[in-house]
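Novice: no sequence for this one, just the structure:
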């Protein structure tokens, strides 16, 4: 079993999810998405795999969400994806992808369903 984790080392939930992967002996690739922002295609694929819309992947309490008026319901999926590319802090974390599925690690135990 191998996994990809979109990780923010400063996030407690992300660190806890990473610990679960380590404890379960899962081989994983860490993607520090604040340093290596996902592409538009990668974000679209994650959104599809999670079976959510772009807004559901956004951290709505972060300053860029408010500063850029991203609560505006008239914004398209593409607009929201571009906002996340420009401000990756807006991307919910952690996201874990395996061959069994993709989950957001909130709570961290969500990852158990796909490992």
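Specialist: The structure has been received and is ready for your questions. These numbers come from a predicted model, not from an experiment. Numbering: from 1, shown residues only.

Novice: C-alpha only now, for contacts and for neighbours.
Specialist: Fine.

Novice: would you map the helices across the protein?
Specialist: Here the chain has its helices, by DSSP state H, at 12-23, 40-50, 63-67, 77-86.

Novice: put this next to the first one:
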């Protein structure tokens, strides 16, 4: 089953769901702002994305700029910041099995499903 980290207020996230609907893909929505992932879940997601934790941060968010920008932080500390402030997690994210992508562009979503 496909899982989608989704923020209903985000246009890119809504576009991702529309793409999946048009492709007749079944999926489960994870409203990560309402049910934030814990440290272990987020660590596993980062591994599936094959990213460094900092690459999953929305670095233009006010909370990041005001409290964390330009700080030297370990990967573990960055993950903890995202757990405590899920608004900082980049979106949308599509997860299928042991693979995941940040699905902001339709061509990336298409390529993801072709590679599965």
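Specialist: Yes, it's here. Just so it is clear, the model here is predicted, and its values are computed rather than measured.

Novice: still on that earlier bit, to residue 104 of structure 1, which of the helices of structure 1 lies closest?
Specialist: Proximity to residue 104 of structure 1 (CA to CA) singles out helix 40-50 among those, at 8.0 Å.

Novice: now the closest one: buried residues?
Specialist: 43-44, 46-47, 50 (16 or more other CA atoms under 10 Å).

Novice: ok, stretch 101-114 of structure 1 next?
Specialist: By 16+ other CA under 10 Å, the buried positions in stretch 101-114 of structure 1 come out as 102-106, 108, 111.

Novice: distance of the corresponding residue of structure 2 for residue 111 of structure 1 from residue 99 of structure 2?
Specialist: With TM-score structural alignment as the criterion, residue 111 of structure 1 lines up with residue 109 in structure 2. The spacing between residue 109 of structure 2 and residue 99 of structure 2, counted by CA to CA, to the nearest Å, is 12 Å.

Novice: kindly report the same for residue 16 of structure 2.
Specialist: Distance of residue 16 of structure 2 to residue 99 of structure 2, given as CA to CA: 17 Å.

Novice: the equivalent of residue 89 of structure 1 over in structure 2: how many residues sit nearby?
Specialist: In structure 2, the residue paired with residue 89 of structure 1 is residue 87, using TM-score structural alignment. Neighbour count of residue 87 of structure 2, defined by other CA atoms under 10 Å: 18.

Novice: and the gap between residue 87 of structure 2 and residue 58 of structure 2?
Specialist: Relative to residue 58 of structure 2, and taking CA to CA, residue 87 of structure 2 is found at 8 Å.

Novice: now swap in residue 91 of structure 2 and tell me
Specialist: Per CA to CA, residue 91 of structure 2 is found 9 Å from residue 58 of structure 2.

Novice: and these two? Which one has more around it.
Specialist: Per other CA under 10 Å, whichever of residue 91 of structure 2 and residue 58 has more neighbours is residue 91, with 23 against 18.

Novice: I'd say that one and residue 8 touch.
Specialist: No - assessed by CA atoms under 8 Å, residue 91 of structure 2 is found out of contact with residue 8, at 10.5 Å.

Novice: right, I'll leave it there.
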